[in-house]
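Trainee: A structural model of the following input is requested.
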Amino acid sequence: MTYIDTTLARLAKSSPSQSEFYQAVQEVLESLSPLFEKEKHYLDQNIIERIVEPERQIMFRVTWVDDKGKINVNKGYRIEFNSAIGPYKGGLRFHPSVSASIIKFLGFEQTFKNALTGLAIGGGKGGSDFDPKGKSDNEIMSFCQAFMSELYRHIGPTIDVPAGDIGVGAREIGYLFGQYKRLTGRYEGVLTGKRIPWGGSLVRTEATGYGAVYFAQNMLQNAGDHLDGKICAVSGAGNVAIYTIEKLYQLGATPVTCSDSRGMIYHKSGINLETLKQLKETQQAPLEKYLDVHPDAVYKAVADYAAGRNEVWSVPCDLAFPSATQNELNQADALALLANGCKLVAEGANMPSTPEAVEEFLKARIHYAPGKAANAGGVATSQLEMAQNAAMIQWSFDEVDLRLKNIMKNIFTNAWETADEFNQPGNLVLGANIAGFRKVADAMIDQGAV
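Mentor: The predicted model follows:
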């Protein structure tokens, strides 16, 4: 058996029924084979065995009371995956799909994504199977306070600094921060994604979407091309998608799709950003309401999608930005994108493309940016928020945006040059995985058997 097979077999035994986690580990390890052939000391130091196991896994019961006085129980998680290069850093996700497997795959990916930023942050992730949809503000506050009543024991500004993710925005961060402050009596940068008046950073809301577009811009510029005039397919309708769309417009491209859990919009003349923000940021309304304002757009419900397909990827486009969730783009979707002329895919979500889809992109030799590289802008700006909190200052929007732009350029350059080093020019999957892994692994070796 190869070291990949041996590792996956061991994980299947020690962490059963965690398919998303296995998928993430396999994708990274397969990319690392050229590194291990060149630099065998990583295997001699048993880095693989060490790096695939979280340093700490915290699971806890969250008990909260709803508006009817009923006691509800959810499960909470915090996976502190790796602290070799800094305190644990990664978001909290509140969604019914959350499980140990989801949180572990996200924490594993986060470790290498954070390393790519060049900033001093380790990898972690957390969340709960709590569903914020349909809950009142009071119920969400009740849940967040109960969640933090356990989590506060394990976090701190130089220990573990959670942020937001799916289902966790500024409202939830506010309730979590308030409870942390109430329990500890400390006002410190223990959470990122805060609102501006009490320690938040400008550009944090926009950062993941903006960063994905900056990364795509670097890929195109490196090939002598540009964003201006490009037609773009975008999935999702949350912060990542909305601000991907906003930055695409700012740089001259035309985004024509977006989607939510109920369906997708195709607006050939371009998604109306003002309408989208009104629906999703103000009204929390389903995307089908977009047609009330723009009857020339096309709406397709999930129930009407072709079997096994995501119809977002069926429209003609030059560039694609998967910005919703994991495994949202499969092999059939990838083939449809390629047939429709797509020449670049930049992942705004975490692991949105299945392994089969990634294989199609690599085989077609299009520009393909994996999530750990393309969507690292969010966590990078979270670290910039930590820096501002530590210094008790606030930078301007333009200063944070410029820092973000430079970070994304550096991530691209690092991944590109690493791919060249291993004689696979343009393979940013290999380049990003090796560059991120090498930084973490070298730190682990320097620090001894930890």
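Trainee: switch to C-alpha atoms for all contacts and neighbour counts from now on
Mentor: Noted.
Trainee: Nearest residue to the middle of the protein?
Mentor: Nearest residue to the geometric centre of the chain (Cα atoms, centre = their mean): Asn350, 4.2 Å.
Trainee: any idea which helix or strand comes after the helix or strand Cys232 falls within?
Mentor: Using DSSP states H and E, the element containing Cys232 is strand 231-234. Where DSSP H and E defines the elements, the next helix or strand beyond strand 231-234 is helix 239-250.
Trainee: one more to put side by side:
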Amino acid sequence: MSYVDEVFDLVVAKNPAQPEFHQAVKEVLESLRVVIEANEEQYRRDALLERLVTPERQLLFRVPWVDDKGQVQVNNGFRVQFNSAIGPYKGGLRLHPSVNLGIIKFLGFEQIFKNSLTGLPIGGGKGGSDFDPKGKSDREVMAFCQSFINELHKYIGADTDVPAGDIGTGAREIGYMYGQYKRLTGLYEGVLTGKGLTFGGSLARTEATGYGLLYLTEEMLKCNGRDIKGQTVVVSGAGNVAIYAIQKAWQLGAKPVTCSDSTGWIYDPEGIDVALLKEVKEVKRARLTEYAAARPGAQYHECAGGSNVWTVKCDVALPCATQNELHLEDAKNLVANGCFAVAEGANMPTTMDATEYLQKNGVLFCPGKASNAGGVATSALEMSQNSERLSWTFEEVDSKLQKIMVNIFHSLDAAAKKYGMEGNYVAGANIAGFLKVAEAMTAQGIV
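Mentor: As a prediction, this is how the structure comes out:
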């Protein structure tokens, strides 16, 4: 049995009932097979893969808090500090009822390679809780966030582990967490990113993941003889990533026509009205039914998960909602309707069989660890500003973000070509991200 297969079997045996983590590891190891086989003797001797797939530290803790009725609630808190070979752990905090240890481990594992691809000195980590901020009062959210940080603060710091926002964790939640961290430690430092602009946050952070997705997509198309201008784009999701991907798509001359949330999806043949979408989702925190009610030409379709956006005819598809939302049948719909490019705005939103189908049918496909790296890249730029005690302009941050995303594409493109897999951007992203981390791990010894 090959070293790759041995390690994957070990992961499944040691981490039962964690299918998302198994999927993430399998996808990475399969595309690394050519690199690993070329260095198998050394990697096996150093147990490099075993160390790579095993987190350096896993934290699981309870989070008790009191709701507005005086009832004590208890949630699970998680932080997986996966790999610090190239820098302090960096990765978001997801607040969603679906959160469990397996999902946090899959996200943390992906984060290792994503962070490596940015070219910035940040390692991989992820955290969160099964707490659902939806429908909670500000006081309840604050109570949860303060209790969460009461435990987590012992394990994080500006040079140790720098969490950020994610699904369910926006500026409000980061603000409450940062305030409690500062109260407990007495330190005013760049320990959490996604902070408010008045206390160390960075301009362009809100827009970063969505903007970065489009910068990379534009470069991918350009390098394959196509122009994003004039293309019809379908987008899933209606959160931070989706909203700003839609906004940047318009700015680059494309026409985004869909968005979705957990109960349904919108098809707007005239193109999504960004201002209205922001009003509905960011201000009112409402459902997309309100978008349809205010926009007569838009069609609202009730559908759990919103996955049916993939039935709409398009040129470019951007899954920006959550993991495993784009399935094989969706991939077949996209190919049948003439879609020629898919770039992931969420973490692992495309199932493995759907990814393989898209690639086999000549669709340009960029994985989330590359195409959605704009968020963590800008978080790292926020860390730099905090260290310098400076604030950069929006234009400065946006310019750096664009350069990072363009460089990410060229790194993964070059890696794919070097190892005889030209056009396979999944393999290219994994190889480019892995080689940097593997070299650092080897140089630092068995730790």
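Trainee: Can you name every helix or strand that the strand holding Cys232 of the first structure contacts?
Mentor: Contact here means 3 or more Cα pairs under 8 Å, 6 or more residues apart in numbering; DSSP states H and E; on that basis strand 231-234 of the first structure packs against helix 239-250, strand 254-255, strand 257-260, strand 319-321.
Trainee: hmm, back to that, please report how far the residue nearest to the centre of the first structure lies from Ile393 of the first structure.
Mentor: Asn350 of the first structure sits at a distance of 31 Å from Ile393 of the first structure (criterion: Cα to Cα, to the nearest Å).
Trainee: Also Thr158 of the first structure?
Mentor: For Thr158 of the first structure relative to Ile393 of the first structure (Cα to Cα), the value is 18 Å.
Trainee: between the two, which one's more packed in?
Mentor: Neighbours per residue (other Cα atoms under 10 Å) separate Thr158 of the first structure from Ile393, with Thr158 holding more: 14 against 11.
Trainee: Would you confirm that the more buried one belongs to a strand?
Mentor: No. Applying DSSP: H, G, I helix; E, B strand; the rest coil, one finds Thr158 of the first structure to be coil, outside a strand.
Trainee: residues contacting the aligned residue in the second structure for it?
Mentor: Aligning on TM-score structural alignment places Thr158 of the first structure opposite Asp159 in the second structure. Residues near Asp159 of the second structure by Cα atoms under 8 Å, 6 or more residues apart in numbering: Pro88, Val191.
Trainee: again, only this time at 7 Å
Mentor: Pro88 (Cα atoms under 7 Å, 6 or more residues apart in numbering).
Trainee: Tally up the residues packed near the corresponding residue of the second structure for Ala349 of the first structure, please.
Mentor: Ala349 of the first structure maps onto Ala346 of the second structure when the alignment is built from TM-score structural alignment. Using other Cα under 10 Å, the number of residues around Ala346 of the second structure comes to 28.
Trainee: does Ala346 of the second structure really touch Pro319, like I thought?
Mentor: Yes. Using Cα atoms under 7 Å, Ala346 of the second structure is in contact with Pro319, at 6.3 Å.
Trainee: which helix is the longest one in the second structure?
Mentor: Counting residues, the longest helix found in the second structure (DSSP state H) is helix 394-418.
Trainee: Remind me what the helix or strand just after that helix packs against, helices and strands.
Mentor: Once helix 394-418 of the second structure ends, the next helix or strand along the chain (criterion: DSSP H and E) is helix 425-443. Helix 425-443 of the second structure sits against helix 19-38, helix 101-117, strand 364-366, helix 394-418, with contacts defined as 3 or more Cα pairs under 7 Å, 6 or more residues apart in numbering; DSSP states H and E.
Trainee: how much does helix 425-443 of the second structure stray from the first structure?
Mentor: Taken against the first structure, helix 425-443 of the second structure registers an average deviation of 0.5 Å after superposition, with mean Cα distance after the TM-score superposition for the first structure.
Trainee: before we move on, the earlier item: thought the residue nearest to the centre of the first structure was touching Thr325?
Mentor: Yes. Counting by Cα under 7 Å, Asn350 of the first structure touches Thr325, with 6.4 Å between them.
Trainee: if you skip the residues just before and after it, what's nearest to Ile121 of the first structure?
Mentor: Excluding its sequence neighbours, the residue lying closest to Ile121 of the first structure (Cα to Cα, 6 or more residues apart in numbering) is Gly86, at 4.1 Å.
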